[in-house]
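A.B. asks: No letters, just coordinates:
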């Protein structure tokens, strides 16, 4: 049934992922002045030119959100729904690995800029917690159904 608690958890996780997709996830500063702004899809330079070098961040988070949205409608197959939740959590871990690489290792300009994450960079972490809660609720439903089948 679609009105289960895990549906709410999955929906919140998808919304948080989409919010992160639309917001600025970091700023590169040099001497206390913000020089570059990092988004999931591009980095905006001091002249306003967009460089689409961070598109893998966008692709991974978009795939995670799409899998979460698809998992909402997989309520008839609970085990597959739980696997989709786990895969979405793994994609969020991959997103954070890319986030660290683009924020700390691949610095724009001459490489002297310091990276400062924004609050939107924490949205996928919170979404991952909601994916975990959804998976736990799905598995509890599965245990309940198996117990009821055993009693019959």
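C.D. replies: Great, that's in hand. What you see is a predicted model, and the numbers here were worked out from it, not measured in a lab. Residues are numbered from 1 along each chain as shown.
A.B. asks: rest of the way, CA atoms for contacts and neighbours
C.D. replies: Fine.
A.B. asks: Name the next helix or strand following the helix or strand where residue 83 lies along the chain.
C.D. replies: Using DSSP states H and E, residue 83 sits within helix 78-100. Using DSSP H and E, the helix or strand that directly follows helix 78-100 along the chain is strand 114-117.
A.B. asks: about what we covered before: can you tell me what sits against the helix holding residue 83?
C.D. replies: 56-57, 60-61, 63-65, 67-68, 71-72, 74-75, 124-125, 128, 131-132, 134-135, 138-139, 142 (Cα atoms under 8 Å, 6 or more residues apart in numbering).
A.B. asks: ditto for stretch 13-28
C.D. replies: If you take Cα under 8 Å, 6+ apart as the criterion, stretch 13-28 is touched by 34-40, 58, 61-62, 64-66, 68-69, 103, 113-121, 123-124, 126-128, 130-131.
A.B. asks: Show me how to select, in ChimeraX, the buried members of these.
C.D. replies: Per 16 or more other Cα atoms under 10 Å, the buried members of these correspond to this ChimeraX selection:
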select :34,35,36,37,38,39,40,58,61,62,64,65,68,69,103,113,114,115,117,120,121,123,124,126,127,128,130,131
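A.B. asks: List the ones among the contacts of stretch 13-28 that fall in strands.
C.D. replies: 34-39, 114-117 (DSSP state E).
A.B. asks: export those residues to CSV and tack on distance to residue 13?
C.D. replies: Shown next, in CSV, are the ones in strands among the contacts of stretch 13-28 (distance: Cα to Cα, whole Å):
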residue, distance to residue 13
34, 30
35, 31
36, 28
37, 25
38, 22
39, 19
114, 30
115, 26
116, 24
117, 20
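A.B. asks: Comparison target below:
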């Protein structure tokens, strides 16, 4: 399982998704100074002027968990390459959705709320990195599938 290069890419995608919980997505400075994480808003002010629902970050956190789960499932589905390809494509779609949802949803909404542009951090670009890893894993699975088909023709 691990000797295949796509397994390494799946593992890197899982690690990148896990790192999104460690590093901040963005810092916002303005009326309310805070740092945006996948799972929380870390306010610097004791009485922040920004009021958000406790469920505000749930879709963002759910998307990251879903991508990590799909990558793990694809990693463990090494015996069924067609399923692995399908799961990888779904994961790629989720990572693009997460990237678009973050930059065109969360970041813009919070930018309007504090009247200042965000200072993007490392975790903001992790969905693009996850997409790249899943794309490379997809190419590896396709290469394996092509190799198996060519071996079947020789038999």
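C.D. replies: Everything's here; your move. Quick caveat: nothing in here was measured; it's all calculated off a predicted structure.
A.B. asks: re the thing from before, can you mark which positions in the helix holding residue 83 of the first structure are buried?
C.D. replies: So helix 78-100 of the first structure, judged by 16+ other Cα under 10 Å, has buried residues 78, 81-82, 84-89, 91-93, 95-96, 98-99.
A.B. asks: for stretch 8-18 of the second structure, same thing?
C.D. replies: Judged by neighbour count using 16+ other Cα under 10 Å, the buried positions of stretch 8-18 of the second structure are 8-14, 16-18.
A.B. asks: Now check the second structure for the residue matching residue 138 of the first structure.
C.D. replies: Under the alignment (TM-score structural alignment), residue 138 of the first structure pairs with residue 141 in the second structure.
A.B. asks: ok, its match touching residue 8?
C.D. replies: No - taking Cα atoms under 8 Å as the definition, residue 141 of the second structure is not a contact partner of residue 8, at 11.8 Å.
A.B. asks: quick one on the thing from earlier: neighbours around the match of residue 138 of the first structure, how many?
C.D. replies: 22 (other Cα atoms under 10 Å).
A.B. asks: Please report how far residue 135 of the second structure lies from residue 6 of the second structure.
C.D. replies: 10 Å (Cα to Cα, to the nearest Å).
A.B. asks: Of those two, give the one with the bigger neighbour count.
C.D. replies: The neighbour comparison of residue 135 of the second structure against residue 6 (other Cα under 10 Å) goes to residue 6, with 26 against 19.
A.B. asks: so what's that one closest to, chain neighbours aside?
C.D. replies: Residue nearest to residue 6 of the second structure in three dimensions, not counting chain neighbours: residue 137, with 4.2 Å by Cα to Cα, 6 or more residues apart in numbering.
A.B. asks: tally of neighbours for that neighbour?
C.D. replies: 28.
A.B. asks: Find the centremost residue of the second structure, please.
C.D. replies: For the second structure, the residue nearest the mean C-alpha position is residue 127 (3.7 Å; Cα atoms, centre = their mean).
A.B. asks: Tell me the counterpart of it in the first structure.
C.D. replies: In the first structure, the residue matched to residue 127 of the second structure (TM-score structural alignment) is residue 124.
A.B. asks: average gap between the lengthiest helix in the second structure and the first structure?
C.D. replies: The longest helix of the second structure (DSSP state H) is helix 126-154. In the superposition with the first structure, the average deviation recorded for helix 126-154 of the second structure is 0.7 Å (mean Cα distance after the TM-score superposition for the first structure).
A.B. asks: need the contact list for the residue nearest to residue 6 of the second structure.
C.D. replies: 5-7, 9-10, 88.
A.B. asks: nearest spatial neighbour of residue 71 of the second structure, skipping sequence neighbours?
C.D. replies: Closest to residue 71 of the second structure by Cα to Cα, 6+ apart is residue 10, at 5.6 Å.
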